[in-house]
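>>> Mind folding the following:
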Amino acid sequence: MDRFDAMTVFVRVVEAGSLSAAARVGPQSLTSVSRHIAALEERLGTQLLRRTTRHLALTDEGRLFYERAKAILGEMEELEGALSAGRDEPSGRLRVAAPGLIGRYRIAPLLPRFLARYPSVDVDLVLVDRTVDLVEENIHLAVRLGRQPDSSLVARKLAEVHMLTCAAPVYLKRRGTPKSPGDLRDHDCLTFSDTAGAIEWRFRSSSTQVSVRVTGRIWANSLYAVVAAAIEGGGIVRVPSWQVAHEIAAGRLRTLLDAYRPPPTPVYAVFDHARRSSPKVRTFVDYLVDQWAGSDLETVTSR
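So this is what the prediction gives:
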């Protein structure tokens, strides 16, 4: 069995929705498609598809294999295109994940110029306020805030952003204004993270870092949600400056604990080592670095 051919057939079956539909797209015989899938499952030692009389569904292992196989085939297509053209020209579909507002205000406006410069590239911009799995979700690169832990990912710094602690005037009138980070323990803090529960907010006092474990009655995995709750007086929120610039300017939120504001948070482009040589990934990261050179994203929403 040719593994590349079997991988191609498997991806075609998943996207077509059935073995017979994949055979028609091929085009190849239904028997040939079935043999490729059976041989692939035998080689891997696991079931990839669950077949019924009405439809087929991916197993957990099948979904993982599909996402990785699709990424590999896409990279192969891009590489073949670049080599056949005799140059390292970016081409193919590029999937970029980024936090909602930073994607909306600081990436989306840059895309038309990038696409005009590289007409063989298409871009999918996925806006999510969570950490995406690059492999499972077939993301070529992600824009992330904060220091990146040692991992299999390549991280390249793009810019910096300030983290602001703020609350609505109505909340401060009702509950009082915290004077130091420790006072936050007696307040309702609106927490944003991937998983529910108490989290730590870090501040700086002189040259000393201060960490405060905060809790509250509202948790969300969306920055939009916690900011919306803060505006309505739901509690104290701590978010990137670009998330609340308009609300602060309009007086809907007030900054707190400015004397304890921590150093700026770095913004990185992260991608898998396997994509380091991908022309479309490398070119897009270079483009962001050039466009954001020396940038502080504090006023990102005032454009």
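>>> going forward, measure contacts and count neighbours with C-alpha atoms only.
Noted.
>>> give me every residue that touches the one residue sitting closest to the centre of the chain.
Centroid-nearest residue in the chain: residue 97, 3.5 Å away (criterion: Cα atoms, centre = their mean). Applying Cα atoms under 8 Å, 6 or more residues apart in numbering, we find residue 97 in contact with 125-128, 132, 139, 141-143.
>>> ok, so of the residues you listed, who is nearest residue 223?
residue 128 (9.5 Å; Cα to Cα).
>>> quick one on the thing from earlier: any chance of the contacts of residue 97 in JSON lines, with distance to residue 89, neighbour count and secondary structure too?
As requested, these are exported to JSON lines (distance: Cα to Cα, whole Å; neighbours: other Cα atoms under 10 Å; DSSP: H, G, I helix; E, B strand; the rest coil):
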{"residue": "125", "distance to residue 89": "21", "neighbour count": "18", "secondary structure": "strand"}
{"residue": "126", "distance to residue 89": "24", "neighbour count": "16", "secondary structure": "strand"}
{"residue": "127", "distance to residue 89": "27", "neighbour count": "17", "secondary structure": "strand"}
{"residue": "128", "distance to residue 89": "29", "neighbour count": "16", "secondary structure": "coil"}
{"residue": "132", "distance to residue 89": "27", "neighbour count": "17", "secondary structure": "coil"}
{"residue": "139", "distance to residue 89": "20", "neighbour count": "21", "secondary structure": "coil"}
{"residue": "141", "distance to residue 89": "18", "neighbour count": "25", "secondary structure": "strand"}
{"residue": "142", "distance to residue 89": "21", "neighbour count": "24", "secondary structure": "strand"}
{"residue": "143", "distance to residue 89": "23", "neighbour count": "23", "secondary structure": "strand"}
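>>> To compare against the first, here's the next sequence to fold:
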Amino acid sequence: MDTLLSLHLLDAVAERKSFSAVADRFSLSPAMTSKHIQHIERQVGARLLNRNSRNVSLTEAGERYLAAVRPLLEGLAEAKAQVSHATLAPHGVLKASMPVWMANSAFARLIAVYRAENPKVTLDFDLSGRMVNLVEDGFDLALRVTMALGEGLIARKLSMVRFYLVASPEFLNQIGRPTTVTDLSGAPFLAYAPMANGGHIRFGEGADAVNINFRQIMQSENETLLLLAACEGMGFVFLPHWLVNDYITDGRLELVLPDTLCPTTPLYAIYPDRNYLPAKVRSFLDFLSGPNGFGVNQK
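Below you'll find the model as predicted:
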């Protein structure tokens, strides 16, 4: 039995959740399609699909197995396209992990443009904020502001992310608008939990370093909650420009000391090291790093 065909059938059944639909697509009988799946199950020594009269779903073993196999199938298709000098259209499910703050209108506009250009790609984005294992959890890539890499992963720099110090106009009207860094000493501060340091923040190095000792009144791992708390006048907060630009434009937040306090950090795409990136992954990375991607919203 053709094992490669069996793998393609397993992938298709898992995606469509139907033996009959996949059988029609591959011009096979449902019974033969089932035999191919059984062939793979015998090879791996585990049940990969749950089957009943109403639905089909992957078992836990099936999810792990397909997470490992799908990149190989995509790589084979990509290699075939390159050898034949053909252009393989991006297709399939693009599963990506991203920071919580990517849930903003500017990024939504970008992915709408990407999807219009690549209609055969289905987007599956996890913005839970958890640090996923790309391979074990079946992710194609992750967007991160850290370059910390696990084994078998590589990083591609996409853009720079600026962090603005912001506060609500009402809050600033009450306590006054800082004109120097020293004016921030003891001021109420909303801290991003993974970077919280008791309200103490240091920028720069050596003689040019700037120290701020805020009064930390709240911390959270969710940037959106920090944003909303700042809009309610609870205090100062550092947030990515992508998240706060619209709020600054419409007057709900104000920039504070932008010429002095505007740290930047690289945004990386992290993905498994493969000889051939699937077209869906390559097209998404090229789009984000291109002129219509992150570069259009750097202010």
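>>> rewinding a little: of the contacts of residue 97 of structure 1, closest to residue 40 of structure 1?
Using Cα to Cα as the measure, the one of the contacts of residue 97 of structure 1 that approaches residue 40 of structure 1 most closely is residue 139, at 24.7 Å.
>>> quick one: that closest one and residue 74 touch, right?
No. Between residue 139 of structure 1 and residue 74 there is no contact, the gap being 11.6 Å when judged by Cα atoms under 8 Å.
>>> Tally up the residues packed near the alignment partner in structure 1 of residue 153 of structure 2, please.
Using TM-score structural alignment, the equivalent of residue 153 of structure 2 in structure 1 is residue 153. Residues lying near residue 153 of structure 1 (other Cα atoms under 10 Å) number 18.
>>> residue contacts, residue 153 of structure 1?
Contacts of residue 153 of structure 1 (Cα under 8 Å, 6+ apart): 270-273.
>>> just residue 102 of structure 2 next, same as before
Per Cα under 8 Å, 6+ apart, neighbours of residue 102 of structure 2: 127, 242-243.
>>> hmm, 10 Å instead?
108, 127, 143, 223-224, 240, 242-243 (Cα atoms under 10 Å, 6 or more residues apart in numbering).
>>> For the helix ranked longest in structure 1, enumerate the helices and strands it packs against.
When structure 1 is parsed with DSSP state H, its longest helix is helix 60-85. Applying 3 or more Cα pairs under 10 Å, 6 or more residues apart in numbering; DSSP states H and E, one finds that helix 60-85 of structure 1 contacts helix 3-16, helix 30-44, strand 49-51, strand 56-58, strand 92-98, helix 279-291.
>>> at 7 Å what do you get?
helix 3-16 (3 or more Cα pairs under 7 Å, 6 or more residues apart in numbering; DSSP states H and E).
>>> quick revisit: and the match of residue 153 of structure 2, how far is that from residue 142 of structure 1?
10 Å (Cα to Cα, to the nearest Å).
>>> likewise residue 17 of structure 1?
The value you get for residue 17 of structure 1 to residue 142 of structure 1, if Cα to Cα is used, is 29 Å.
>>> what do you get for residue 202 of structure 1?
24 Å.
>>> How about residue 127 of structure 1?
Distance, residue 127 of structure 1 to residue 142 of structure 1, using Cα to Cα: 10 Å.
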